[in-house]
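Colleague: 3D model of this:
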Amino acid sequence: MTLSSTKILLVISGGIAAYKALDLIRRLRERGASVRVVMTRSAQEFVTPLAAGALAGEPAYTDLFDSKTEFDVGHIRLARECDLVVVAPATANLMAKMAGGHADDLASTVLLATDRPVLVAPAMNPVMWASAATRRNVAQLAADGVVMVGPNAGEMAERNEAGVGRMAEPLEIVAAAERLLAARDPAARPLAGMKMLVTSGPTHEPIDPVRYIANRSSGKQGHAIARAAAAAGAAVTLISGPVTLADPPCVTVVHVESARDMLAAVEAALPVDVAVFAAAVADWRVASAGAQKIKKGAAGTPQLDLVENPDILATVARRTSGRPPLVVGFAAETEHVVDNARKKLARKGCDWIVANDVSAESGVMGGDRNTVHVVTRDGVDSWPIQSKEEVAQALVARMAATLKDRG
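Modeller: Below you'll find the model as predicted:
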C-alpha cells in the first residue's frame, strides 16, 4: 500500500533524534501523505514548531490548552482525523506515559484518545532502552497493539556511547507505515492465514575459534522477502545467518551460524505453506574445526580437509511427507545464469528457482538492487532491475497468486 492520500499524525517528542523528524515529514509528503504535527514541550528544545509546520504545510500543534484549537475539543479531532499516528522519536518518557495511560499534555492526550493504528520509533540511550522499566513498557505497548520500528544499533549523540537506541531512519519509518496500513486492508493481505519460512544471509563455517569460511551475502534480499510476506499477512519465520541487518518487524527470527544450524532450524519450523531459501549457504565446511587458534609455524600452510554441507533446499524439496506446497530456491550465479538455474531446479526438486547474477560488476551482493529470473518448469520470467524491496514484493505477489490458483 502506498501513502497517497493518507492522513498521518506525527508526534515528535524530545530527543536529539527530533531533527530526523523533519526529514520524515518530507519523506511522507513525497509519497502523497498529508501530515499534521504534534510536538511536546521537550521536542521544541531541539526543533522549532515553525520548521515542522513549514515542512508539514500547516502549523504544528503544541499546547493542550490552546484557545484557538481546543474550543471544539481539538485534541480529539487530531486523534481521529488521521489514518495513522506515528511517534518519532519516541522517548522513554513518552513511551512510559503511553504504557501507563497518562494524559498530561497534548501529545499524551492525543495518543490516549486515538483509535487509529499507532507506529512508534523509539530513540534513547542504550542503557535506557535496556532498562527493566523500558522493557516492561515496551511489552505493554506491544500487548496494546502498538507497532514499533527500531531502534537501531550504532553511535549515540553522547561521546563514546554506542549500542541499540538510535531512532530508525526516516525511510525505514515510511516503509513501516506503509506495511502497517497495508496490513489493515484485507485486499493487501493475500497470504493471511498462511505460514512461510524464509532463510537469509550467509552461513559461517568455523575453521578454528577465530576463523571461518563465509561468503559475501548481506541478507538484504531474504530479509526483504520476510518483510513483504509479513505485510501480505503471512506468519513468517525468518532463519537468518550472521548479518548486520535489523530483525524485520512482525516476523519470528531465528539466528543461526552454520549450515547445520540452519537445517535444524528449518526442520523445526516446518510445516509451512511456503518455504523460500534465499540464504547463501556455504557448500563446504572444515571436516574437523580446530579447538584452538591455528598458529603459523614451521609446518607451513595448514591443509584444510573440506566436506560437503547438507543441502537444505534439496532436503526440504524432496521430503516425502510434510513438503511445503511451494518451495522456492535461489541461485547466485556468475555466468550462464539461466542455464545453471534450470539445472539447479531439476537437481534440487523445488518449484521455482530465483536466479541472479552476483558477479562483482553486478553489485548485487551487498547492494540494494537486483535483477532476477524466475525459473519454473513452465519457463523463465526475466524481470528488470529493481530494488530488493520491489523484487520481494513482486515475488510475494506471485507466490500468493500461485497458491490461490492451486486452491
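
Colleague: drop to CA atoms for contacts and neighbour counts, all remaining ones
Modeller: Will do.

Colleague: so what's Arg260 closest to, chain neighbours aside?
Modeller: Excluding its sequence neighbours, the residue lying closest to Arg260 (Cα to Cα, 6 or more residues apart in numbering) is Pro310, at 6.8 Å.

Colleague: again, but for Arg135
Modeller: Trp129 (7.3 Å).

Colleague: let's compare: structure for the following, please.
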Amino acid sequence: MADIDATLRGKRILLVIAGGIAAYKSLDLIRRLKERGATVRVVMTRGATEFITPLAAGALAGGTVYTDLFDRESEQDVGHIRLAREADLIVVAPATADLMAKMAGGHADDLASAILLATKRPVLVAPAMNPAMWAHPATQRNVATLLADGIHLAGPERGEMAESGEAGTGRMAEPLAIVAAVEAHFPGSKTDTVDATKPLTGKHVLVTAGPTHEPIDPVRYIANRSSGKQGFAIAAAAAAAGARVTLVAGPVGLPDPDGVAVRRVETARDMLAAVETALPADIAIFAAAVADWRPAQEATSKLKKDGSGVVPPLHVTENPDILATIAHLKDQRPGLVVGFAAETDDVFENAKKKLGRKGADIIVANDVSPETGVMGGGANTVHLVTAEGIESWPQMPKDEVARRLVHWIAGRLSPTA
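Modeller: I've put the predicted structure just below:
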C-alpha cells in the first residue's frame, strides 16, 4: 500500500455522483482515491441519493456531502463557485445521459451542473447508461461537444448492464480504471492498475508498427512520420497479457520487445506479405503508418539535378490497403480487427468513415497534428470508435495506452461482450 499511497498525495478531487445504479461503484472509487492520498469532496445529485445515501459517501470521504444548490449554509459564501474552484480535478462518476446533456448545453439548474458550468478546472467524466442511450445520436452529439470543450472521458465500457441484463457499451468504467485516468492527469503519478492475470493466454495477436519506406531511388524514399513507439508498446502489452505475438515492423530504431516474434520490413508490399504469412491470428492490430503511395517506378541510381531547374517528374501509384485487405478476408480474417486512424482534423468523422470503409471492428483514432506531439512523442490521446459509439481516453503515456487497449480488447473477447 505504500506505493499506492503516494500516487495522489495532496491532490484535491471533487467527485460528482449522478443518479444511476452505477452510483454504488462511486463508494469504492472514493475509497480508492483516498487510499492513494487524495482529498475527496463529494457532490450528489438528487437522483444519486435514490441509489446511495449522502451519509455513506460522506463517511468514506471524511467530510460533508453537498446536494443542494440552494442550501442556506453552504451557499452563504457562494458555495458552488467555491467547490468549482477548490479542486485540482473534477470527476463525474457516474455521468448520466441527462447530466452530460446539461453539461453540453450549459445548463445550471442544480448544484452539480452549476459547479460544472462554473469551473475552470479539468473535468473527467465516466459515463454510465443503457447501451441504447449511449448509442443514441443525441448522446453522441453531446459527447462530441464535451470532447471539443476539453472534457476528458473514462469509459464507458462494454459489458452486461446491472439493471437490465442487456450487453453493450454503456457500463461505467471500473473504479481502478477511473483512478488510472485520474492519475494520468497528474505528471509524475504512478498507476497501480496493472492486471496480474493473462487475459490473452492462448491467443495469437498480430501487430503492425512504424512507417513504411517506399524507395524513389537508392537514397530517397516516401514515408510517414511514425516512430513505431505505440505499435511496439502494444506488442509488448499483448505479450505481457499472455498472447503469442507477431510484430511486423517498418524501419524504426526500436529494440525488439521481449517475448515477441518480430519481422522487420521496409515497404507496404513487404508488410502486407509478412502479415499474410503470419495468419491465422485471433486479433490483428494495425498500428503502422503505412505510406498510401509509392513511386510507380524506382530509379536504379540516384536522381541528380542537372542545373536546368526542371524537377524530374515523380509518378506515384497506390499502395495496397493492408487493413482493408485483412478485414475483408473470407477464410483467414482474424476474429477482431483493429485499425488506427491518425488524423489532423475532423478526427471523429474521419474515424467513423474509416471504420465502415475498411471493414474493421474497432478504429483507434488520434489527433497527430504537429502541436499534439504524438508523432515521435511518448504520450497519446486516443478515441476508440466502434459501431456502438466513441470511447475517449485522457492523455497518457503510450505504454499505458497500450496496456489499457490490450485489456479492453480482451474484454471484447469475453463471453459478455
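
Colleague: quick TM-score on the pair, please.
Modeller: Aligned and superposed, the two chains score 0.54 in TM-score terms (TM-score structural alignment, normalised by the length of structure 1); 229 aligned residues with a Cα RMSD of 2.1 Å.

Colleague: what range does stretch 359-371 of structure 2 cover in structure 1?
Modeller: Using TM-score structural alignment, the residues of structure 1 aligned to stretch 359-371 of structure 2 are 349-361.

Colleague: tell me the secondary structure at Ala284 of structure 2.
Modeller: Ala284 of structure 2 carries the three-state label strand when classified by DSSP: H, G, I helix; E, B strand; the rest coil.

Colleague: that one corresponds to which position in structure 1?
Modeller: Correspondence of Ala284 of structure 2 to structure 1, assessed by TM-score structural alignment: Ala275.

Colleague: how many neighbours does the alignment partner in structure 1 of Ser392 of structure 2 have?
Modeller: Under the alignment (TM-score structural alignment), Ser392 of structure 2 pairs with Ser382 in structure 1. Applying other Cα atoms under 10 Å, we find 15 residues neighbouring Ser382 of structure 1.

Colleague: distance check, Ser382 of structure 1 against Gly322 of structure 1.
Modeller: Between Ser382 of structure 1 and Gly322 of structure 1 the computed distance is 31 Å (Cα to Cα, to the nearest Å).

Colleague: do the same with Leu197 of structure 1
Modeller: Taken as Cα to Cα, the span from Leu197 of structure 1 to Gly322 of structure 1 is 13 Å.

Colleague: what about those two, which has more around it?
Modeller: Counted by other Cα under 10 Å, Leu197 of structure 1 and Gly322 do not tie: Leu197 has more neighbours, with 25 against 13.

Colleague: so the match of Ser392 of structure 2 sits against Asn370, correct?
Modeller: No. The pair Ser382 of structure 1 and Asn370 fails to qualify as a contact (Cα atoms under 8 Å) at a distance of 11.5 Å.

Colleague: quick one: the strands in the stretch 201-350 of structure 2, in order.
Modeller: In the stretch 201-350 of structure 2, the strands defined using DSSP state E, counting those that start in this stretch lie at 204-209, 214-217, 220-222, 244-249, 260-264, 283-286, 293-295, 316-318, 336-343.

Colleague: so can I have CSV of those strands showing distance to Ala417 of structure 2?
Modeller: Converted to CSV, the strands of the stretch 201-350 of structure 2 look like this (distance: least, Cα to Cα, whole Å):
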stretch, distance to Ala417 of structure 2
strand 204-209, 18
strand 214-217, 40
strand 220-222, 41
strand 244-249, 22
strand 260-264, 27
strand 283-286, 15
strand 293-295, 37
strand 316-318, 37
strand 336-343, 12
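
Colleague: can you give me the helices for the stretch 101-250 of structure 2?
Modeller: Secondary structure of the stretch 101-250 of structure 2 (DSSP state H, counting those that start in this stretch): helices at 111-118, 131-135, 137-148, 175-184, 229-240.

Colleague: helix, strand or coil for Leu119 of structure 1?
Modeller: Here Leu119 of structure 1 takes the strand state, with states given by three-state DSSP.

Colleague: most remote residue from structure 1's center?
Modeller: Within structure 1, Ala298 marks the point farthest from the mean C-alpha position, 48.7 Å out by Cα atoms, centre = their mean.

Colleague: could you find the closest non-adjacent residue to the residue mapped onto Arg244 of structure 2 from structure 1?
Modeller: Using TM-score structural alignment to pair residues, one finds that Arg244 of structure 2 aligns to Ala235 in structure 1. Residue nearest to Ala235 of structure 1 in three dimensions, not counting chain neighbours: Lys195, with 4.7 Å by Cα to Cα, 6+ apart.

Colleague: I figured the one you found hits Leu238, correct?
Modeller: No. Using Cα under 8 Å, Lys195 of structure 1 is not in contact with Leu238, being 11.1 Å away.

Colleague: which one of the two is surrounded by more residues?
Modeller: When Lys195 of structure 1 is set against Leu238 and neighbours are counted by other Cα under 10 Å, the residue ahead is Leu238, at 27 against 21.

Colleague: that one: what's it in contact with?
Modeller: By Cα atoms under 8 Å, 6 or more residues apart in numbering, Leu238 of structure 1 lies in contact with Leu197, Val198, Thr199, Ser200, His223, Ala226, Val251, Thr252, Val253, Val254.

Colleague: now do Arg323 of structure 1
Modeller: Pro271, Val316, Ala317.

Colleague: in structure 2, which of those remain in contact?
Modeller: Retained in structure 2 by both residues aligned by TM-score structural alignment, their matches' Cα atoms under 8 Å are the following of these: Pro271, Val316, Ala317.
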